[in-house]
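1. Pasting a predicted model and its sequence here:
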Amino acid sequence: MTNVLYIGNKLNSKRSNLASISVLGPLLEQEGFKLFYASTYNNKVRRMLDMLWSCIQYRKHIDVVLIDTYSTQNFYYAFLVSLLCRSLKHKYVLSLNGGNLPSRLNYNPRLCSILFKPASHLVSPSVYLKEAFASYGYNHVTYIPNSLQLEHYPYQEKSFDTIRLLWVRSFSEIYNPSLAVHVLKRLQDAGYDSELCMVGPDTGDGSFQATKMLAEDSNVTVRFTGKLPKAEWLALAADYNVFINTTNFDNMPVSVIEAMALGLPIVSTNVGGMPYLIQNGKTGFLLPTDDAVAFERAIIKMVLDVDRTQEMAARARAMVEGFDWELVKRKWFAVLDM
């Protein structure tokens, strides 16, 4: 099997959810790949230096470098590592994780060309990003969806005696957590027995405190759990019956795929890769960004037509069964064995 240096944010931080490096890496190891990792440092400068040093340190022991690539500041980690890989004549594969990467292609075409064109493969977890990259002339993109081990996701048909909303994401401005509170407020003001649980870490950009303050000012009670291990939030999901995704930018969020696998009906903003994951009215609802009224109406529609809602949830589960690791892993074998 192939020896892989996996470059990404392998952090154990209260301010971030697990990155793909911490999910995909162990799965590849289970299949016999030899993995080296960088980096675990929370300090950004130390992390960057460790990533670069690891390329040099393991240069005689690796066959390929796999690099998680994001659209924001972490874009430059991938860029610098790719330059070093080319200098050392390492093959490198870029795993495209940033839902806003199309904007990066538009605003930084030269840097993107230097990073993306020499890559052995570009791997996209969504058809959305694959098509976006193709529109800029990058035709060597392989679609490999974010995967699940489905045996860990028991399907549960939901009832709707009350409305129990679940939100799972990092508290960050781009994910618009305040919208969830506005939706809860509208439902309660309309006389619906409803509650909201928000699961995720405080990224430190002020969104968490702003969301808590909004809940207090709106006189609604929101359950904030903080960051939870995956097993804990999956168990928690059994107590809720609607999953809301309020983000302003997105790609192919694992949390939404996981909710679909569990049988939670989905109400999401219609951004980025979401229409490639959810068929509006068939496997969930897709709505305009920052529109609490639209969210309220969609949720009420779910509650008033339980049979249709349960049919949507069942179709969503059937769709994400195609993301099971046992099916997806062979696509990674083809990319990494090269």
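-> Thanks, I have the structure now.
2. CA only for contacts and neighbour counts going forward, please
-> Will do.
3. distance between the helix or strand encompassing residue 87 and the chain's centre?
-> Using DSSP states H and E, residue 87 falls within helix 75-88. Remark: helix 75-88 is offset 24 Å from the chain centroid, using C-alpha atoms, centre = their mean, to the nearest Å.
4. Alongside the first one, take a look at this:
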Amino acid sequence: MISNSFWPATDHCARRLEQGRGVLVPAKDDRALAAGVHALLSDCVLRAELAAAARRFAADNYSLQVMARRHEELYRELLKEKGFKPGSHSHSAAKIKVAIVAPSLRYVGGQSVQAELLLHNWKDDADVEASILAVDPELPTALAWLEKVPVLRTIVREPLYLYSLYSRLAEVDVAHIFSASYWSFRLAPLPARFIASLRGKLALINYHSGEARDHLQRFPEAVAVLKKADKVVVPSPFLQNVFQEFGIKADVVANISDLSQFKFRLRQPLGAKLVCTRGFHRYYAIDVVVRAFAEIRQQIPDAMLTLVGKGPTEQQIRELARTLGAQGVTFAGVAARDIIGEYYDRADVFINASVLDNMPVSIIEAFASGTPVVSTCPEGLQYLVEHERTGLLSAPGDVHALAQNVMRLIREPDLAERLAHNAYEECRNYTWEAVREKWLQVYRQLMVGQA
């Protein structure tokens, strides 16, 4: 945007065009106006930066969700002035009490991060009172040594979890149960669903695993449990479609991304610093990432790759990097939520090679950081990344195609810039402002159904 200063909007306009959101020129100064237009037409980087800042400002201040919240605050103030007391006229004004049954942040993972974000954002909310009920409660001090013994710690922890479910669910209206697949489903969501029913509470199963189709085919009791849940919610249309194959109705509420942790910037010029923030698990195919990087490094000797995460295949990946002679690979380990944004900010390209996926928050984080995304396209990911609009996609397992897409971004900076802008706009769909009303609607539908 370019505008002149005019009365009485001069101060108003100046405030909105400050901080790089547009160009403001003196009133009735044709030359200054022409110079401003010329500056924008001749500098594509400046145009892109101003446009991105303006979009962020509009989304942060004038989106439907923001304006709805402001009107709600205004109405509350007016009602307060009139002596209206919340809850005095309608039973529905009472807060909905929700227990978020999910893994704790002691083991950083997608579900634990999403649960923590829900808990954080519901804090002091006018409509919902949320608490966390960990599926992995801390062991007593005398048994703390069991944390290092995988199977045994689960056997000992399960009775503690069941006791916590029985005692805590008595205090809430809704059990919001996070769910993965296979044996994890049997150990956590299944007993939570049963005890919620025993306690006469509403059970919402929030299913996150990209392995849903295989899980439901191999574990028919999971289909029965999901069908009997009061509501099933999934984070993507991909999982919604999978569930339909088994006759399970599911609503879609997207994952949340805390954009305040990430700083959007354009890479000018785009370098060859790559980052992957996926765990070392077979379905994330970190070996394909390393092989693609080795190919890239043959063309760009100073290319670098940072792998952020841990998992069971880490040692194999380290050995593969040594075997390929892939210099420039850094194993950064698990990054805490408050510093993960630094890894995206230092990188030029986000690279992902998963063979099975659903709605990875890591890609949304890359969107928010302006880090162009190069990824494989397992079935679930195509609902998040659109080829040549928000990222570049290739077939799972195709090392050469993955490497060539990275090289294409480096050779075509205009494409990288366009992808970064489009992706940033896409990540707005995953903010708390966009997601809150959907969760509130789900909870209210449950309460109305119970009534």
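-> Sure thing, it's come through. In this text the structure is predicted, and so the values were computed from the model without any measurement.
5. TM-score them against each other, please.
-> Here the TM-score for the pair of chains, by TM-score structural alignment, normalised by the length of the first structure, is 0.92; 333 aligned residues with a C-alpha RMSD of 2.0 Å.
6. hang on, the earlier thing: okay, and the helix or strand that comes right after the helix holding residue 87 of the first structure goes to which residues in the second structure?
-> The helix or strand immediately downstream of helix 75-88 of the first structure is strand 92-96, counting by DSSP H and E. Mapping strand 92-96 of the first structure onto the second structure (TM-score structural alignment) gives residues 203-207.
7. what does the helix holding residue 87 of the first structure rub up against?
-> 48, 51-52, 55-56, 59, 65, 67-69, 91-92, 111, 114-115 (C-alpha atoms under 8 Å, 6 or more residues apart in numbering).
8. ok, back up a step: superpose on the first structure and give me the mean offset of the match of strand 92-96 of the first structure.
-> Relative to the matching residues in the first structure, stretch 203-207 of the second structure has an average distance of 0.6 Å after the fit, by mean C-alpha distance after the TM-score superposition for the first structure.
9. Name the residues of that stretch that are buried.
-> 203, 204, 205, 206, 207 (16 or more other C-alpha atoms under 10 Å).
10. swap in stretch 255-269 of the second structure?
-> 255, 256, 257, 258, 259, 262, 263, 264, 265, 266, 267.
11. all helices of the stretch 1-150 of the first structure, in order?
-> Taking DSSP state H, counting those that start in this stretch, the helices of the stretch 1-150 of the first structure run over residues 21-30, 44-57, 75-88, 101-107, 109-116, 127-135.
12. Now distance to residue 182 of the first structure and mean neighbour count too, for those helices, in TSV please.
-> TSV is the format used below for the helices of the stretch 1-150 of the first structure (distance: least, C-alpha to C-alpha, whole Å; neighbours: other C-alpha atoms under 10 Å):
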stretch	distance to residue 182 of the first structure	mean neighbour count
helix 21-30	33	16
helix 44-57	35	18
helix 75-88	33	18
helix 101-107	29	16
helix 109-116	38	15
helix 127-135	29	19
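13. Dump those helices to JSON lines, plus distance to residue 189 of the first structure.
-> Converted to JSON lines, the helices of the stretch 1-150 of the first structure look like this (distance: least, C-alpha to C-alpha, whole Å):
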{"stretch": "helix 21-30", "distance to residue 189 of the first structure": "40"}
{"stretch": "helix 44-57", "distance to residue 189 of the first structure": "45"}
{"stretch": "helix 75-88", "distance to residue 189 of the first structure": "43"}
{"stretch": "helix 101-107", "distance to residue 189 of the first structure": "38"}
{"stretch": "helix 109-116", "distance to residue 189 of the first structure": "48"}
{"stretch": "helix 127-135", "distance to residue 189 of the first structure": "37"}
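14. which stretch among these comes nearest residue 238 of the first structure?
-> Closest approach to residue 238 of the first structure among the helices of the stretch 1-150 of the first structure (C-alpha to C-alpha): helix 21-30, 22.4 Å.
15. starting at the chain centroid, how far to that closest one?
-> 16 Å.
16. Equivalent analysis for stretch 54-68 of the second structure, please.
-> 19 Å.
17. how about that stretch: buried residues?
-> Under 16+ other C-alpha under 10 Å, the buried positions of stretch 54-68 of the second structure are 54, 55, 56, 59, 65.
18. Out of those residues, list just those in helices.
-> 54, 55, 56, 59, 65 (DSSP state H).
19. Identify the residue spatially nearest to the last one, adjacent ones excluded.
-> Read that as residue 65 of the second structure. In space, and not counting its chain neighbours, residue 65 of the second structure is closest to residue 433: 5.8 Å by C-alpha to C-alpha, 6 or more residues apart in numbering.
20. Same question for residue 55 of the first structure.
-> Nearest to residue 55 of the first structure is residue 85, by C-alpha to C-alpha, 6+ apart, at 7.0 Å.
21. Need the three-state assignment for the equivalent of residue 183 of the first structure over in the second structure.
-> Aligned by TM-score structural alignment, residue 183 of the first structure pairs with residue 292 of the second structure. With DSSP: H, G, I helix; E, B strand; the rest coil as the basis, residue 292 of the second structure sits in helix.
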